[in-house]
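*Asks:* give me a 3D structure for the following:
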Amino acid sequence: MQTELAHLLHSTPSKIQVLIDGLPGDQVNVAYMRRMKENLALAKKKPYDWIVIMGGTNDLGWGQQADVIFDNLKSIWSTALESGASILALNIIETARASDRMVAKRRELNEHILNHQANRFYAFDLWSVIRYTGVDKETRARIWDDGLHLTEEGYNIMGKAVAARLFEIIQGLSSGDPSPAQVGQQMTSEK
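*Replies:* Down below sits the predicted model:
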């Protein structure tokens, strides 16, 4: 994902540095905030312009309620916004775990994320871009590793989608016409 994101964003006239700090198995209510604060402190001399935030998948898997996860995400977003950065928040993609209860909790959390409003806050409907259900077996095998994590190709699709959305927002802001807060397009069938 980092390679695709950096490649797409390097086509802009600005100098772009991409830092990915996600940890497998991490939860929003565990070490996420600590890492966010550490990264922001390290970047005080050269603060971030944009921070892309995705969190909540593991929290859902461990049985956290959507509103609790959303409250934790709002705290993280608030901390990032206080640094002066703009936020692109990603909602939660599907997984193979598709019980009615899990699907309902993911849907509730995604609606919260996409409907959240704050100055310099943008959301991206990644769920609509990377699907587990509704795609053929060959596509699923290409982009999904184990039903929870993506393959390298899947992460490249994610990186391209996030970079395209971020580029779209930045272009819109520089032209005085920011794009809508949420946009998604199906990309999982690309080869």
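
*Asks:* C-alpha only now, for contacts and for neighbours.
*Replies:* Will do.

*Asks:* what is the helix or strand in which Arg140 is found packed up against?
*Replies:* In this assignment (DSSP states H and E), Arg140 forms part of helix 137-143. Packing partners of helix 137-143 (3 or more Cα pairs under 8 Å, 6 or more residues apart in numbering; DSSP states H and E): helix 152-174.

*Asks:* alongside the first, I'd like the structure of this one:
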Amino acid sequence: MSLSISFVGDGLTAGGSWAEWFPEYDVTNLGLSGNTTTELVSGLDAMIASAPDVIVILAGTNDLGWRKSDEYVVRNLETILYRLRRALPATRILIQSVFPRHPDFALTIRSINRHIRQYAATQHALYLDLWPVLALANGEIDPQFSSDQLHLTDEGYQVWLDQLRPALEVLFAGSPTTSSIPIQHA
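*Replies:* Next up is the predicted model:
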């Protein structure tokens, strides 16, 4: 029986070919274009009912499009992690950093990512920081990875996948842990 992975999030997650990229696992893509953290909180019961072996979360960027504060996004992400951990104590959870966008969002995104990195450990979730491989020095998403400062190009998905694959290997190698996953720099 293969292990199950649920990819949860917004259009960035929805756009991924996760089942194709991870054929060795039973993959469910629960990403939905336009999803905010509020929609993810509302959908937690269904996610919990499916009880996957691993949940991979990417959320928060759409909240910024609605001008939600970093505190709002952090509170929702913390709620998601807390409720998942409480309901699914044996499920491995990987939460990923909010991706860079336009430089105007950089300070808010960095604040969200800093808080979630710290909180993830308290819920025995791993944190995968993709900011270093996707962002330019000014906090903008690297144009080679996005043509509109939000959605990913094929190259953007490849960079994400190159970081995600080893992170999942670490996640599957042991029991749920409290440490974050270091990024391999080329």
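
*Asks:* would you list every one of the helices in structure 2?
*Replies:* In structure 2, the helices defined using DSSP state H lie at 11-14, 18-21, 37-42, 44-50, 61-65, 70-87, 106-122, 131-134, 154-173.

*Asks:* let me know which of the ones you listed is tucked in deepest.
*Replies:* Highest mean neighbour count among the helices of structure 2 (mean count of other Cα atoms under 10 Å): helix 11-14, with a mean of 21.

*Asks:* which other helices and strands contact that helix?
*Replies:* With contacts defined as 3+ Cα pairs under 8 Å, 6+ apart, the packing partners of helix 11-14 of structure 2 are strand 26-31.

*Asks:* so how far is Ala14 of structure 2 from the residue most central in space within structure 2?
*Replies:* For structure 2, the residue sitting closest to the mean C-alpha position, by Cα atoms, centre = their mean, is Leu58 at 2.4 Å. According to Cα to Cα, to the nearest Å, Leu58 of structure 2 stands 10 Å off from Ala14 of structure 2.

*Asks:* go on, His115 of structure 2?
*Replies:* 25 Å.

*Asks:* now do Pro166 of structure 2
*Replies:* Counting by Cα to Cα, the gap from Pro166 of structure 2 to Ala14 of structure 2 is 21 Å.

*Asks:* quick one, what contacts Arg110 of structure 2?
*Replies:* Not one residue lies near Arg110 of structure 2 by Cα atoms under 8 Å, 6 or more residues apart in numbering.

*Asks:* ok, back up a step: can you give me the buried ones in the helix holding Arg140 of structure 1?
*Replies:* Under the neighbour-count criterion of 16 or more other Cα atoms under 10 Å, helix 137-143 of structure 1 has 139-143 buried.
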